[in-house]
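S.K.: no sequence on this one, just coordinates:
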C-alpha cells in the first residue's frame, strides 16, 4: 500500500498494525495511526456546523478564519488523543486492556516507539493547534483568546483528573458544543455572536457524547477496576442505558422546539428520518449487555452499546448537518 493510500485509510478507519508493519510506515502514517485520525471527522462536523450557523445568522463567512479554525481544532483533537494515551499508559490503564486495542495500537504500551518520540508527536500537534489559535486571536479579539484558553485547559485535564471523577462526559459536551461550534461561529463571523448558537451547539454535542457514554457503559466494569469513575460507573448500567435513550429523545424535542420558535428552519425536520434507526437502537438499550456477541448483531465486540450508539448518532448527525445546509440555501440563496 502506498503512503497516500494509507493516509486515506487512516482517515476512514483506525488501522491495526503490527510492530513489523509499524517499522515500514513513514512519519505521517505513524502520526495518523498514533493520533487515531479516523475520529477527526466528528471535530470537522462541529466546525462545519459553526461555519454554517455563522453564515446563516450573520451573513458573514470569513473563509480564511474558518479554514484555520478547522485545522486548529483537528490538531487540538489529535493532541488530546495522544495525551490521553500517554496519561493512561503512565497510569497503567492500558496494560492488558483489550478494549483499548479496538481503537488501534497503543504504540507506547506495545513498544512500537519510545516515550520521547511520542512526546514529539504531542508537541507537533500542540504547536499547530496553538499557532492556529494565536493567528485567530490576532484576527479577531480577546474573546477568541478566552475560548482558546478554555480549550487548552480541557485538552490537558480531560484524561486526568476529569475523566476519573465523572466530569469526562460533561467536558466532551462542552468541547464539541460551545467551544468547537461556538468558537467556529465566532471566528468565521469575524467576532459576531448569537446566543442561539450556544443552544444549538449543546443540542448537537450531546449526540457524539452519547457514543462515548455508550463506550463507558460497555467497559464500566473494567473502569471500576482501574478506579476510573465515569458517569456510567457511578450510575450503573441500567440507569446509564436509560439516560442515553433520554438524551436522544431530548434531541428531537429540542429540534422541534427550535423549529417552532423559528431558530431553525423546517429543513431540520430531516432528522426525523433517523427515527427508524432510533427505534431499533431503543430495543438494544432496553436490555443489559449480553455476555457473548450476537452473530445477528454485528458490533465491534466487546464494545456493544457504543457500536449501536455510533451507527445511530452518525445517522442523526448527518441528517442534522444536511438540514442546516438546506436551511442556509433556502434562507440565503433561494
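M.R.: That came through fine. Just so we're clear, the structure is a prediction, and the values are computed from it rather than from any experiment. Numbers count the residues shown, from 1 in each chain.

S.K.: Could you use CA atoms for every contact and neighbour count after this?
M.R.: Will do.

S.K.: Show the contacting residues for the nearest residue to residue 303 once chain neighbours are set aside.
M.R.: Once flanking residues are discounted, residue 303 sits nearest to residue 218: 5.7 Å by CA to CA, 6 or more residues apart in numbering. By CA atoms under 8 Å, 6 or more residues apart in numbering, the residues touching residue 218 are 289, 302-306.

S.K.: Give me the subset of these that lies in helices.
M.R.: When DSSP state H is applied, the contacts of residue 218 are split such that 305-306 fall in helices.

S.K.: what's the closest of the contacts of residue 218 to residue 204?
M.R.: Closest approach to residue 204 among these (CA to CA): residue 306, at 17.6 Å.

S.K.: this is the comparison structure:
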C-alpha cells in the first residue's frame, strides 16, 4: 500500500522531469571546480531545494490545469493522477504547497549562509514557479510560460548555483546557462505545440497559440540549433573547453526530434511524446556538457 502511494506521488511530481533543474544547478556548481572552491554540502542543499521547488511547480500546475479544464481525459499534458482519481485535486495542490515551503526553507538557509543575492534569486524563482499557472499572474495561460522557463531553468539556476559556491556573479556562468536553458524551454514548447487544440478549447493563450503552429515549429528548431551554435561559439571564445564538442554527439537525437515535429503535419502521434524525447535530449546534452567542463578542468 505504501509502495503504491509512493509510486503515485513520484508520478504526480513527474520525477523524470527533474533533469531540467538538476542539470543547471550541477552545471553552476561544477564551474566552481576551476577555482578549487567546490563545496559539496552546499551543492547537495542546492539540489534538494531546487528539486522540491520543481516538484512544487509540477504539482501546482497539475492542480491548476485540472481546475481550469486545461487537462482532460483527451489531453496529454498532466501526470494524470487527478484524472484517474489516484489523488484528488486538493491533495495535489497541498503537496505542491508543502514542497514549495520546504524548498523555500532550504533556500532561506542558503541565503543566510551565502548572502542577500541568493535570497533575491530564491524569491524570484519561488514566485516565478508558483506564478507559472497560479493566480494572480498565471503566466502560462498568457503566453509567457516559455520565457519564464528559460529564465528560471537557465540563467537563474546556473548563476545562482555558482554564486552559492563562489559568492560572486559570473558572466561565464550566465553564458554557459544559455544552451541548457534553451533545451529545457524546448521541452515546454514541444508540450505546448502538441496541446494547441486542447489549450484553445480551454480558452488559454500559450506562445504556440499566439504565433501559430508553423511559427511555433520554427521557434523549436531555433532553440535546438542555437543550443549547439552557442556551444561552438563559447568554445571559440575560450569560455568552454574543446572537450565540450562532446555535446555534438547528441545531434542525431536533436535531428530525430526535429524531424518528428516537421512530419507532425501528417500525423500527431509523434508529438505525444516529443516533450519527453526533448527532455532526454536535454539530459544527455547537459550531462555531456558537465562532464566536458569537469574533465577540461582536471586535464
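M.R.: Great, that's in hand. Note that the structure is a prediction, hence the values are computed from the model and not measured.

S.K.: what TM-score comes out when they're superposed?
M.R.: Here the superposed chains carry a TM-score of 0.90, computed using TM-score structural alignment, normalised by the length of the second structure; 296 aligned residues with a CA RMSD of 2.3 Å.

S.K.: rewinding a little: looking at the second structure, name the residue matched to the residue nearest to residue 303 of the first structure.
M.R.: Matched by TM-score structural alignment, residue 218 of the first structure corresponds to residue 194 in the second structure.

S.K.: One more: residue 179 of the first structure?
M.R.: Residue 179 of the first structure maps onto residue 156 in the second structure, by TM-score structural alignment.

S.K.: What of residue 131 of the first structure?
M.R.: Residue 131 of the first structure maps onto residue 105 in the second structure, by TM-score structural alignment.

S.K.: which SSE is its match in?
M.R.: Per DSSP states H and E, residue 105 of the second structure falls inside helix 89-114.

S.K.: Residue 110 of the second structure reaches residue 118, doesn't it?
M.R.: Yes - assessed by CA atoms under 8 Å, residue 110 of the second structure is found in contact with residue 118 at 7.1 Å.

S.K.: More neighbours: which of these two?
M.R.: residue 118 (23 against 20; other CA atoms under 10 Å).

S.K.: contacting residues for that one?
M.R.: Each residue near residue 118 of the second structure by CA under 8 Å, 6+ apart is listed here: 107, 110-111, 160, 163-164.

S.K.: again with residue 234 of the second structure
M.R.: Residues near residue 234 of the second structure by CA under 8 Å, 6+ apart: 175-176, 240.

S.K.: which of those show up in the first structure as well?
M.R.: Among these, the ones still in contact in the first structure (both residues aligned by TM-score structural alignment, their matches' CA atoms under 8 Å) are residue 240.

S.K.: among the contacts of residue 218 of the first structure, who's most crowded?
M.R.: residue 305 (28 neighbours).

S.K.: doesn't residue 214 make contact with it?
M.R.: Yes - with contacts counted by CA under 8 Å, residue 305 of the first structure reaches residue 214, the gap being 5.1 Å.

S.K.: if we can go back for a sec, who touches both of residue 110 and residue 118 of the second structure?
M.R.: By CA under 8 Å, 6+ apart, the residues touching both residue 110 of the second structure and residue 118 are residue 164.

S.K.: ok, back up a step: let me know the secondary structure of the match of residue 179 of the first structure.
M.R.: Per DSSP: H, G, I helix; E, B strand; the rest coil, the secondary structure class of residue 156 of the second structure is helix.

S.K.: Give me the neighbour count for it.
M.R.: Neighbour tally, residue 156 of the second structure, other CA under 10 Å: 24.
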